[in-house]
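Asker: Below is the sequence, then the predicted model.
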Amino acid sequence: MTYSAATTRYDIMPYRRCGASGLKLPAISLGLWHNFGDIDRLDTQRALLRAAFDRGVTHFDLANNYGPPAGSAEVNFGRIFAEDFKPHRDELIISTKAGWQMWDGPYGSMTGTRKHLIASCDQSLKRMRLDYVDIFYSHRPDPHTPVEETMGALATLVQQGKALYVGISNYGPELTQKAADILKSLGVPLLISQPNYSLLDRWIEPALLETNARNGVGTIVFSPLAQGFLSDKYLSGLPEDSRAARLDWVRAGLTDAKLALIHKLNELAKARGQTLARMALAWTLKDARVTSTLIGARTVEQLTDSLSALDNLAFDDNELTQLDQLTREALPGIFTAPPKSTGQDLIDNPHFKA
């Protein structure tokens, strides 16, 4: 069935300026980390992308290793793009990333080399059937490659016309500053930084947010629902079909202290007239320095529910104070564990390998 985009698609979604650039992104963007691999239904993927765009979601975020298998999310997106969204290419911001294991041999491993990044971008463009991407990211810091080489590769992709903008993901504040300085010297500004951020993981406060703002860099956050913990999914136990039930590293993060906190946060959400998930998403957007928050969805119903967070983005001072007190008391370490500038901890962390 031929897709006809909703004529009302720009009526409700707020758009935020990305750092010091003139580019605007939707307050909520759609990430394809999960649910777009070959193990998932193409018709569901198509329905999700259509429903998102019809509601003003103009930014789709991918990476070359998304799937499974790696690369399949880009292939599936590329097929749907060619069939449904090609007439709307200039209405979309499409991003992808590279830096994790992708192919055999030393050049396809977890690395930030010039060889890997430029080859990865070329492969991604072919998989997605695109002439260029709007944003290309270094997906992770590489402790074995000089940041000058990694940023130089990003600049080359812009100069070659393969990417309009460049970004970094999972970089701490010190390395972000260095990356921004290098790119500025090359005449290609750093557009955006993509860290994880949620009520259960607030490490970007304040240093990374301040570093990004000082350098005119936008911030788009992923995992705003903390792998689903910030939803009603775990309020009554561990569902058999949940990510925590399937993945040991996710289940290990569901501590008694975190469960108790989730129940308290849910009571605050009820007082606001929101579900826990909607409040958690709205909270990530409370700071104007956050350009956009990335959501994932398995169904159109999940997508619609998440987008309903836009109905109430305002927090009063009392609500913010309560949220701060609850998270500080229950999880005192969440403000003090940023990724190390070397990136070695990311290599060893299964969260970033999923």
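Answerer: Sure thing, it's come through.
Asker: contacts, neighbours, all on C-alpha from now
Answerer: Noted.
Asker: Tell me who's in contact with residue 189.
Answerer: 165, 166, 180, 183 (Cα atoms under 8 Å, 6 or more residues apart in numbering).
Asker: Could you report the neighbour count for the nearest residue to the first one once chain neighbours are set aside?
Answerer: Computed as Cα to Cα, 6 or more residues apart in numbering, the closest residue to residue 165 that is not its neighbour in sequence is residue 135, at 4.7 Å. Using other Cα atoms under 10 Å, residue 135 is surrounded by 22 other residues.
Asker: put this beside the first:
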Amino acid sequence: MPEHRIDRTHETHRPYAAAEDRYDSIAYRPVGGSGLVLPPLSLGLWWNFGDNRPFATQREILRHAFDRGITHFDLANNYGPPYGSAEENFGRMMVKDFAPYRDEIVVSSKAGYDMWPGPYGLGGSRKYILASAEASLQRMNLDYVDIFYSHRPTPDVPLEETIGALDTLVRQGKALYVGISSYSPERTAEAAEIARRLGTPLVIHQPSYSLLNRWVEDGLLETLERENMGSIAFTPLAQGLLTNKYLENPDATPSGGRSSLAGLTEENLAIVKNLGRLAAERGQTLAQMSIAWLLRSGGVTSVLIGSSSTNQLDDNLGALANTRFTDAELQLIDRITAGEPGVDLWRSQSEV
């Protein structure tokens, strides 16, 4: 793994005490048929929590999130940049800030994408999943994670081996629950059956899902309901397209590791503008409406948001003020987003 330096110049040593009213304004949602509940918004540490951002800023965001009732922090072995740095930074915060609150926090991690060189550093093999999970726990200064995912399907590895490795993590006490990410409806059903036979059910699926990326509606949501699994949507703002950024500045172009230039087309910008008008009529920003739509009846359990500031976090939390849509609004959204906007970078992974 590449060397990296951690900026400690602006760390604060003030002890952290969580807000006493942190649970007063959020209604937690059940994860499928399990006993686990999640907040409607969960915080993902994919891109803004590596060594590309000041540690003090990261710490401020996580503290603020927990103070606002966001109890779920989602990571993966290769989140950064560089790989592993998000888990390392989170591990420092666990020790310095969140250790007294460990039993109030849901931490998730994953393995599947490339993490280290050679044939054993990616995929769905038992060797990789178990080794990666152990390394993640060490980086995060944890004895266990609450949820561990198979980060992606791996067609050249028997599904029984991948799901069996997840079962082993639960039996070893290194994960309380397990799930999968970006699996197709058919492969999800097969994985769920294997997990049931092993005695460690899959409780959650993490797919990409947004107003501009609705592949999960072609069978996956129905499969999850049938299998009694929860769901948590990543890239809910379509890699930045579903924000007011492009309404206020039509010449803006996506930048950074979380955006897709392929999604920035004239057709998609027209869709975004039409959605923005509807959001304004609802008294919401485009981002707020996009998040609220995912949380509508028949949507997902939780929405995985990223954040580069506490202001951005608060704006996204504003979506919870109105997650109801009239039939006319839902029909209009369907008309606006008809077709295939083509902003899903994970579609090929989900088709296997």
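Answerer: Yep, it's here. The model shown is predicted, which means the values in this text are computed figures rather than measured ones.
Asker: Just the TM-score for the two chains, thanks.
Answerer: Overlay of the two chains. TM-score (TM-score structural alignment, normalised by the length of structure 2): 0.92; 337 aligned residues with a Cα RMSD of 1.8 Å.
Asker: about what we covered before: and which of the contacts of residue 189 of structure 1 is nearest to residue 246 of structure 1?
Answerer: residue 166 (34.1 Å; Cα to Cα).
Asker: Looking at structure 1, name the residue matched to residue 308 of structure 2.
Answerer: Counting by TM-score structural alignment, residue 308 of structure 2 corresponds to residue 298 in structure 1.
Asker: cool, and residue 168 of structure 2?
Answerer: Residue 168 of structure 2 maps onto residue 156 in structure 1, by TM-score structural alignment.
Asker: aligned partner of the residue nearest to residue 165 of structure 1 in structure 2?
Answerer: Taking TM-score structural alignment, the alignment pairs residue 135 of structure 1 with residue 147 from structure 2.
Asker: Now for the contacts of residue 189 of structure 1: which two are most distant?
Answerer: So, the contacts of residue 189 of structure 1 by Cα to Cα: farthest apart are 165 and 180, at 12.8 Å.
Asker: what sits in contact with each of those two?
Answerer: 189, 190.
Asker: Relative to residue 197 of structure 1, how far out is the most centrally placed residue in structure 1?
Answerer: The residue lying closest to the centre of structure 1 (Cα atoms, centre = their mean) is residue 222, at 3.4 Å. Separation of residue 222 of structure 1 from residue 197 of structure 1 (Cα to Cα, to the nearest Å): 6 Å.
Asker: circling back to that earlier point, wait, the residue nearest to the centre of structure 1 touches residue 294, no?
Answerer: Yes - using Cα atoms under 8 Å, residue 222 of structure 1 is in contact with residue 294, at 5.0 Å.
Asker: can you map out the helices along the stretch 151-300 of structure 1?
Answerer: For the stretch 151-300 of structure 1, applying DSSP state H, counting those that start in this stretch gives helices covering 173-185, 207-214, 243-246, 248-252, 256-272, 276-284, 300-307.
Asker: average distance between the second one and structure 2?
Answerer: It stands for helix 207-214 of structure 1. Compared with structure 2 after fitting, helix 207-214 of structure 1 deviates on average by 0.5 Å (mean Cα distance after the TM-score superposition for structure 1).
Asker: ok, residue 209 of structure 1 - contacts?
Answerer: 219, 289.
Asker: roughly how far apart are the aligned partner of it in structure 2 and residue 158 of structure 2?
Answerer: Superposed on structure 2 with TM-score structural alignment, residue 209 of structure 1 falls opposite residue 221. Between residue 221 of structure 2 and residue 158 of structure 2 the computed distance is 24 Å (Cα to Cα).
Asker: How about residue 15 of structure 2?
Answerer: 48 Å.
Asker: what's the answer for residue 217 of structure 2, then?
Answerer: 26 Å.
Asker: who's in contact with residue 46 of structure 2?
Answerer: Here residue 46 of structure 2 is in contact with 75, 76, 79, 80, 86, 306 (Cα under 8 Å, 6+ apart).
Asker: In strands, which of the residues you listed fall?
Answerer: Among those, no member is found in strands (DSSP state E).
Asker: and which of those is nearest to residue 282 of structure 2?
Answerer: residue 306 (23.3 Å).
Asker: Check whether that closest one really touches residue 41, as I assumed.
Answerer: No - using Cα under 8 Å, residue 306 of structure 2 is not in contact with residue 41; the gap is 10.0 Å.
Asker: When those two are compared, which one has more neighbours?
Answerer: A direct count of neighbours by other Cα under 10 Å for residue 306 of structure 2 and residue 41 places residue 41 higher, at 29 against 24.
Asker: Which residue of structure 1 sits opposite the more buried one in the alignment?
Answerer: Residue 41 of structure 2 maps onto residue 28 in structure 1, with residues paired by TM-score structural alignment.
Asker: Would you mind measuring from that match to residue 236 of structure 1?
Answerer: In terms of Cα to Cα, residue 28 of structure 1 sits 28 Å off from residue 236 of structure 1.
Asker: now residue 199 of structure 1
Answerer: 20 Å.
Asker: if you count what's nearby, which of the two comes out ahead?
Answerer: residue 199 (24 against 9).
Asker: how about the nearest residue to the counterpart of that one in structure 2, chain neighbours excluded?
Answerer: In structure 2, the residue paired with residue 199 of structure 1 is residue 211, using TM-score structural alignment. Spatial nearest neighbour of residue 211 of structure 2, chain neighbours left out: residue 290 (6.5 Å); criterion: Cα to Cα, 6+ apart.
Asker: next one: residue 80 of structure 2
Answerer: Closest residue to residue 80 of structure 2 apart from its sequence neighbours, by Cα to Cα, 6+ apart: residue 50 at 3.9 Å.
Asker: give the contact list for that neighbour.
Answerer: 79, 80, 81, 82, 84, 85, 86, 89.
Asker: Those into JSON lines, with extra columns for distance to residue 254 of structure 2 and neighbour count?
Answerer: Shown next, in JSON lines, are the contacts of residue 50 of structure 2 (distance: Cα to Cα, whole Å; neighbours: other Cα atoms under 10 Å):
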{"residue": "79", "distance to residue 254 of structure 2": "20", "neighbour count": "24"}
{"residue": "80", "distance to residue 254 of structure 2": "19", "neighbour count": "23"}
{"residue": "81", "distance to residue 254 of structure 2": "18", "neighbour count": "19"}
{"residue": "82", "distance to residue 254 of structure 2": "21", "neighbour count": "17"}
{"residue": "84", "distance to residue 254 of structure 2": "25", "neighbour count": "23"}
{"residue": "85", "distance to residue 254 of structure 2": "24", "neighbour count": "23"}
{"residue": "86", "distance to residue 254 of structure 2": "22", "neighbour count": "28"}
{"residue": "89", "distance to residue 254 of structure 2": "26", "neighbour count": "21"}
